[in-house]
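In: Sharing a model prediction with you, sequence too.
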Amino acid sequence: FWRDGYAATGLDRLVRRTGASRYGLYTTFGGKRDLYLASLERYSQAVMDPMLEPLENARASGREIRAFFERVLGLIRRPGGQRGCFVCNAAFERGGVDAAAARRVRQHFDRVRRLLTRALANARRDGSLARDVAVAACADHLLGVAAGSFLLARSGMASGFIRRFVETALKDMT
């Protein structure tokens, strides 16, 4: 699903990739859609939780925001990084047609935005972010930068281009 998307991933491919039988997939997940939703949840736990780890600290600030974006860029640079982010891909492909997928995507984006908002507020307090920066608007912007970075990677943009995109967004943080 992550590489090819929901529509392009047939049950035969899932059987080949997982090594499970059709019967096993249907018995365990009920069907392709339920397997897709379970895959989104697993991706969130296996990939996104470690990526967000720097921001989970209640005292996270500018340094942790930069660490988060370094992890975003690191994922993009890894082999297979051109797949982008499975959650972002789900937003584009399934967000408008699958309420459960859209809900999962919104939960993820809300979590990232909440963590960024807290870290930005801390950064403003500790002086690593200018006092005149609107925290909520900046968090919205940085969420878009993170998602946009993965979209750019999926579209084949060079990692240097994406790094400059991210660095420009972080320029107000010391």
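Out: Structure received. It should be emphasised that the depicted structure is a prediction, and the values quoted were computed from it without experimental measurement. Numbering: from 1, shown residues only.

In: For the rest of this, base every contact and every neighbour count on C-alpha atoms.
Out: OK.

In: Roughly how far does Ile76 sit from Glu70?
Out: Counting by Cα to Cα, to the nearest Å, the separation of Ile76 from Glu70 is 10 Å.

In: So which of these two has more stuff around it?
Out: Using other Cα atoms under 10 Å as the criterion, Ile76 and Glu70 rank with Ile76 on top: 24 against 15.

In: now for the helix or strand hosting the more buried one, which elements pack on it?
Out: Assigned by DSSP states H and E, Ile76 belongs to helix 62-77. Contacts defined by 3 or more Cα pairs under 8 Å, 6 or more residues apart in numbering; DSSP states H and E place helix 62-77 against helix 49-56, helix 99-126, helix 135-154, helix 159-169.

In: which residues sit against it?
Out: Helix 62-77 is contacted by residues 51-55, 81-82, 84, 116, 119-120, 122-123, 128-129, 146, 149-150, 153, 159, 162-163, 166, 170, 173-174 when judged by Cα atoms under 8 Å, 6 or more residues apart in numbering.

In: ok, and here's another one to check against it:
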Amino acid sequence: MRRYPPAASPSAPPSERGRPREFDLDEVTGIAGKVFWEQGYHATSIESLCQSTGLFRASLYSTFGDKHGLLVAAFDRYAEGAIARLKERLAVDLPPREALREALLHYTQVASKLSGRHGCLITNAAIEMLPADEALRPHIETTLRRIASHLVAAVVRGQQAGEFNAELDEQSVGNFLLCMVQGLRVLGKVNVSRNELVSIVDMTMRALV
């Protein structure tokens, strides 16, 4: 594993302070996110993060502040990717009801795979770190609100097309779908079969009609 040297310290000469980072920030946060996802925050050591990312401790601390700072950066990267993928799945060229169902079925597929036994970093972080972690809290809450907003928008499109109940309250349906999606990820961790998860999605779709 290549080890990345520390970034220049604030007291370094101007030429050194202006030197660009010698590692890919996106790559490092992606690798760290996978470590946190597999092991959990508290069980993850600085040493394991250094070994996985190739960073020296000095580089990790100078860039992220500490292990928690790296968690926040890794969480944000993971969340942005998760939201972008959900948005893309909901935007497919299908009738609104089918597009939403296919997007929800994706979660059943992910949760039923062996890798899904680790759950979702968003869900895991909320369960492990809240309510005590006030620094991470706004990142988690914002992410969940954004996920819910995309799900609500999909339902609104279905309402406009006459496929969903026009009287559904947006906030309520957003919270309902968010709970269902996160619940699928939790159930996947306890080895619930995909058929059982699919039945939950189909029940959800019936509730929207």
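Out: Happy to help now that I have it. These figures come from a predicted structure and were not determined experimentally.

In: any idea which helix or strand comes after the helix holding Ile76 of structure 1?
Out: Note on helix 62-77 of structure 1: by DSSP H and E, the next helix or strand toward the C-terminus is helix 86-93.

In: Where does that following helix end up in structure 2?
Out: Counting by TM-score structural alignment, helix 86-93 of structure 1 pairs with residues 121-128 of structure 2.

In: do the same with stretch 61-74 of structure 1
Out: With TM-score structural alignment as the criterion, stretch 61-74 of structure 1 aligns to 96-109.

In: what's the mean gap between the matching stretch and the aligned bit of structure 1?
Out: Average distance, stretch 96-109 of structure 2 versus aligned residues of structure 1 after superposition (mean Cα distance after the TM-score superposition for structure 1): 2.1 Å.

In: Now do the same for Arg163 of structure 1: its match in structure 2.
Out: That one, Arg163 of structure 1, aligns with Val198 by TM-score structural alignment.

In: Tell me who's in contact with the residue nearest to the spatial centre of structure 2.
Out: Among the residues of structure 2, the one closest to the centroid is Ala79, at 3.7 Å (Cα atoms, centre = their mean). Taking Cα under 8 Å, 6+ apart, we find Ala79 of structure 2 in contact with 122, 143.

In: same question, Ala101 of structure 1
Out: By Cα under 8 Å, 6+ apart, Ala101 of structure 1 lies in contact with 37, 90-91, 94-95.

In: so which of the residues you listed comes closest to Val135 of structure 1?
Out: Nearest to Val135 of structure 1 among the contacts of Ala101 of structure 1 is Ala91, at 24.6 Å by Cα to Cα.

In: pretty sure the closest one contacts Arg103?
Out: No - using Cα atoms under 8 Å, Ala91 of structure 1 is not in contact with Arg103; the gap is 9.5 Å.

In: Make sure the residue nearest to the centre of structure 2 is indeed in a helix.
Out: Yes - according to DSSP: H, G, I helix; E, B strand; the rest coil, Ala79 of structure 2 belongs to a helix.

In: Fine by me, thanks again.
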